[in-house]
Structures are given as C-alpha cells and as structure tokens.
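In: Dropping a prediction and its sequence here:
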Amino acid sequence: MTGYVEVVGLRTWHEVSGEGDPLVLLHGGFVGASSFFAQVPALVEAGYRVHVPERRGHAHTPDVEGPVSYSVMADDMVAYLEQEVGAPAHLVGWSDGAVVALLVARRRPDLVARMVLIGQYYNSSGRVAGEELVAYLNSPEAITFLRRAYDPVSPDGPDHFPVVHAKMMHMIATEPEIPLDTLAGITAPTLVLQGDRDEVTVEHSLAVVAALPEARLAVLPGTHTLPLERPELVNPLIVTFLRGTDPAPDWDAFTG
C-alpha cells in the first residue's frame, strides 16, 4: 500500500508492505521512504509489516506552516503510530529519524516494542570534532543534490524547497539537545548502531547506551550512510536484534 493518509490534519505519505509484526522505518533529514530501498525488501522477507511514513516537508508529504523541530515531528509520529499501527511497533530510525524515534519512546513507551537507532548524536557533545555538517548542507553542491530528490515529488513544488531548507537548517544547527539523563524511562530494548566513521562519536553512543535501561552498541565499518553502504551487515543485525534472539555461539569452532 502506497499513498496518503490524513493524520491529525496532516496529509502524510506512507508506504506499507509485508505481513507480520509492525516495523516503522524513520528516515533521515531531507530524504524520504526511498532512502530505505536497501532495507525494506529484507525486512519484509524477515516477516515484518514495514511502514515507511514521510515526515512533514519531506519528499511526498507537504510542508506545514511554522517552524519544524524534532519535538514536532515526534508528535506527528505518535499520532501516526496511534492511527495507522495501533499496537506497539518496532522503530528503526536513521539520522534525524533516530532522534524522532528516541523522543517517541521517551514520551510514549507503550507504543514502542524494540528500537534501533542508527548514526545519530542526541546532543552537541556527540558530534564528531571538525564535522561541518551545517556548512556542507548549505553548500551549492549539497543543495543541488537534495533538490534532485525533493523537486520531482514534493506536492509543494520546487519553488518551496528554499523554505523547507531554511527550516531544516535552523533545526539541525540548534538541535538536538537531549539530556541523556532523561532517557531512563525508555523501556524498549534498544540497539544503538553507527559507522566507525560516522557523524557521532563512539563515546557518545556508549553514553547513550549507558543512559538507557536496556541497550546495546554496535559499531560497523562505514560512514553516516551505513545502511546504504553495508546492507549485508546492517539488515541481518536489525532482524536479529528485533527478534530478540542473539545467535548461539558455535562452541565447536572454538574447541575443535
């Protein structure tokens, strides 16, 4: 199923495929459902009903008047989960989507079964030193690249891109600033996943894992685009974690 649903007055594009336990993929900034093209088939094959909603001002979902923030997008996602899923779902958030997932789990732990958070810092202390993300996203090169995805599908039309870009850049420059000591109420088992050359430090991810009641860390070779770079590693790891079954060690391999 692909198309629009009305969620608390917001015309929201989503793509739903497969059968089984609900799994919601939360995309990164400036992109949409298509960014998970390397994950959706594998997750459907693993037996999940995969939802990929596009947030306000992203891809097919129209912008909404007023500023955008992680908090606002988390409210949108809570409403989507209540209306379109109706049961605790697994959340897999990548980049900005990981911030949204974390806020949803903090506000509404009853809506989240298990959670995978990919490649994201949750306050400015977690940014890799020297990372000039804001400068890059303001560059002509980045804007041209982002518009290739936005212009053909946005219902607001290509002329609206500068408005969305300005809103997103303000958010990225000033957020997130989530105190890690506010995460103790999150009950969902959580996998924090990042690349070894990601935009978040391993030390920060370790601190996130320590702040969550039930969390683990995985660091794989790759950058901020890890799910696209190494789906052969990322997808089985997600499925294994969401199933809650770590593979049993092959003791014969150690003992001969």
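Out: Received the coordinates, thanks.
In: Please count neighbours and contacts with C-alpha atoms only from this point.
Out: Noted.
In: how near is the closest residue to Asn123 other than its chain neighbours to Ser124?
Out: What sits nearest to Asn123 in space, not counting adjacent residues and going by CA to CA, 6 or more residues apart in numbering, is Glu177, at 4.1 Å. Using CA to CA, to the nearest Å, we find Glu177 at a distance of 6 Å from Ser124.
In: More neighbours: which of those two?
Out: Ranked by neighbour count (other CA atoms under 10 Å), Glu177 and Ser124 place Ser124 first, with 15 against 12.
In: ok, residues contacting stretch 129-142?
Out: 143, 169, 172-173, 199 (CA atoms under 8 Å, 6 or more residues apart in numbering).
In: Whichever of those end up buried, select them in PyMOL.
Out: Burial among these is assessed by 16 or more other CA atoms under 10 Å; the matching PyMOL selection reads:
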select buried, resi 169+172+199
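In: this is the other structure I want to compare:
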Amino acid sequence: MTRPSPHRFAILAVASVLAMAAGSPALAQTPAPAPAAASVTARAAPRADAATVEGGEVRYFVHGDLNSGKRPVLVLHGAFMSSDSMKPLTDLITDRPLIVVDQRGHARTGDLPGPITYESLADDAAAVLADAGVGKADVIGYSMGAGAALQLALRHPERVDHLVIASVSFNEAGNLPGFSAMMEGITPEMFAGTPMEAEFRRLSPNPDAFASVVNKIKVMDQGQDWPAEHIRALTSPTFIIVGDHDIVRPEHAVELYRLRGGGDTARASQPFLTEPPPARLAILPGASHVDVFGDPTLLAAMILPFLDDQTRPPPGGLFDDIPGSE
C-alpha cells in the first residue's frame, strides 16, 4: 500500500480540523443528501450589505424580510469557508429572515488589519446586527463560527436569543490531544493549488492576502480559555452539536451542555419534557469535524424545532394514558 506523503497528510489533517472541505465538492468524499423538493421554498435573491468595523467593513447578506416580525437568524461560517459555504443549510431555513456573514479574513470581506480572534469576530457580528437594524437574533455558528457565536453571547448577550454552536470548545483542553501542535505546523504553502486557496482568490477583494489569513487563523486558538462561570451565566437557550469523531472531545461537549443547564436531574426524571430545556446536545454518530456539516437536512431538522422552542412529541401506544403525555 502506498502511504500518503507527509505534505498530503498535513493538508487532509488541516481540512479535518478547520472544516475547509465543507463547501468544496472537490474535497468532499460524499455529496450531502439532497433535501426533499417540498422542504425548500423559493426565496428572492439576498440583499448584500456591509457593516463598518474596526479596520474596515464586514460583508453580509440578508435573506428575507427583516421587518416580517419573525426573529432573524444570524449565520456564522467556519474557517476557510464563506457565506456561500453555508448555503446547503440556509436554503433549508425559509420561514424566517437570515443574515449570513462573510467573516473577517474570509470571502468578500477579505483580510482586515490586525489579528483574527474570536473576540473580534464576535464584535464584528454585533456590528452586523446593529447595521442591519436587528436588536436580537438567533445565532447559528459552525466551527470557527461557533466560537464567534459563543463569544457574541458572552460579549454581547443582549444580541443573542437562541444559540446554536456546532463543533466548538471553550478551552484548549476541549480539543483532542495534539490539536495545538498540528495547528502550529500549518503553513500557507500547504494550500498551494487547493480549492480553499482558489475560492479565497475568487471572492476576496485582496486575493494576494491568503498567506496572511492562514497565518492569522493558525494562532487564533492558542491560549483559548473562556471562563466556565461566564458560560454558565448566559441566559440564551443553547444547542450544542458535535460529531462523535470530532476534533472537540465528546466529554467536553457534555461539559459545555451541563454549563448551559443541561442534564438537570429533576427535568431528566420526567417521562416527558413539558417545556423546552435550557440546553440541548446532539452527538452525531460516525461524524468527524467536517461530517458535522455534511448532512444539512439533518441539521435543519434538529435546529428549527430548537429555535421554535418545540419539544419532541410523546410516543403513542403504551404511553397514551400517562399524565403529561397529552
């Protein structure tokens, strides 16, 4: 058997860690399941806009009517992705307005002065909501975008209603051993000729800044340690999603779930949930970091009931006459 070269292995490892392949057919091993035709409603072309932030402007797109009276959903993509990459999921969210961001360093926003940090991404997201005239939104973040979403809730809690965070840790110990060392070994040269580099050059206003962005992203997780007591104090209902073979350890996802009020003994001892719990947890079977975003139909089927504060319908049959099952 021919072994992959160290260079090829590094690229695959980086792709797994950062979910760069999530929007790239050239790298994806299997296509995402096509949603049922009835589940997708035609939507008018999005409105492009830009919010002024420290160092420049952050580009974003508005889908639907922000004045509809329905709570908007803010969508934050992962590292080396873009608003385009989130389309498989956002196409399935048709019953409420969406704000989908090209985060700093990425896509149409491009490289801005200074480092890329979760704190700066969170402040950018708050600026986008303010620019769009939205006081509070539900927030969906994936990978790097989930870190930005969690920081948005920590730094600007008045801006966040429901919080969906997929594949994120709140400290370095939450990631698999060796994650930091692998990130330190990333170089811009590893991406030469890859779809990630090509997509960056296609969308970015400063296409020659790719190396700068790679070097900024490789250090953004170093020293990450967000106080557990601050996370516990959040009031936003929270949905945590990871894969069972994610970069984020399942034990860490459970810890985050408990910090957000999940696993309460009194609630768990009830035969049926009669009110929405403060936290939900999904550990997707047979799913890596990239695979978490590989089935947008499944994600939408879990996320939309959460945003609507729905609980699962009780099973029928033997349970029909149990009090509280109506």
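Out: Here it is on my side, so go on. Because the structure is a prediction, the values reported are computed rather than measured.
In: Could you pick out which of the contacts of stretch 129-142 of the first structure are located in helices?
Out: 143, 169, 172-173 (DSSP state H).
In: what about stretch 45-64 of the first structure, start to end distance?
Out: Span of stretch 45-64 of the first structure from end to end, CA to CA: 35 Å.
In: hmm, back to that, now the residue nearest to Asn123 of the first structure, what's its secondary structure?
Out: With DSSP: H, G, I helix; E, B strand; the rest coil as the basis, Glu177 of the first structure sits in coil.
In: What does it correspond to in the second structure?
Out: Matched to the second structure by TM-score structural alignment, Glu177 of the first structure sits across from Asp225.
In: so how far is Ile93 of the second structure from that match?
Out: 33 Å.
In: before we move on, the earlier item: and which of the ones in helices among the contacts of stretch 129-142 of the first structure is nearest to Trp251 of the first structure?
Out: Trp251 of the first structure lies nearest to Ile172 out of these, by CA to CA, at 46.8 Å.
In: still on that earlier bit, any chance of the ones in helices among the contacts of stretch 129-142 of the first structure in TSV with distance to His90 of the first structure as columns?
Out: Listed next are those as TSV, based on distance: CA to CA, whole Å:
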residue	distance to His90 of the first structure
Ile143	32
Met169	29
Ile172	25
Ala173	29
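In: I'd guessed the match of Glu177 of the first structure sits against Ser169; true?
Out: No: in this structure Asp225 of the second structure lies outside contact range of Ser169 using CA atoms under 8 Å: 9.2 Å.
In: looking at this, Ala253 of the first structure is in a helix?
Out: Yes: under three-state DSSP, Ala253 of the first structure sits within a helix.
In: helix/strand/coil for the residue mapped onto Leu103 of the first structure from the second structure?
Out: Matched by TM-score structural alignment, Leu103 of the first structure corresponds to Gln151 in the second structure. Three-state call for Gln151 of the second structure (three-state DSSP): helix.
In: ok, now the one 10 residues further on?
Out: Using three-state DSSP, the three-state assignment for Asp161 of the second structure comes out as strand.
In: again with the one 3 residues further on
Out: Put simply, Val164 of the second structure is strand when judged by three-state DSSP.
In: same deal with Leu74 of the second structure?
Out: strand.
In: residues contacting whichever residue in the first structure pairs up with it?
Out: For Leu74 of the second structure, the aligned position in the first structure is occupied by Val24, per TM-score structural alignment. Counting by CA under 8 Å, 6+ apart, Val24 of the first structure makes contact with 50-53, 89-92.
In: okay if I get those residues as CSV plus neighbour count, distance to Glu214 of the first structure and secondary structure?
Out: Formatted as CSV, the contacts of Val24 of the first structure follow (neighbours: other CA atoms under 10 Å; distance: CA to CA, whole Å; DSSP: H, G, I helix; E, B strand; the rest coil):
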residue, neighbour count, distance to Glu214 of the first structure, secondary structure
Val50, 24, 24, strand
His51, 25, 24, strand
Val52, 23, 25, strand
Pro53, 27, 26, strand
Ala89, 21, 17, strand
His90, 24, 15, strand
Leu91, 29, 15, strand
Val92, 24, 16, strand
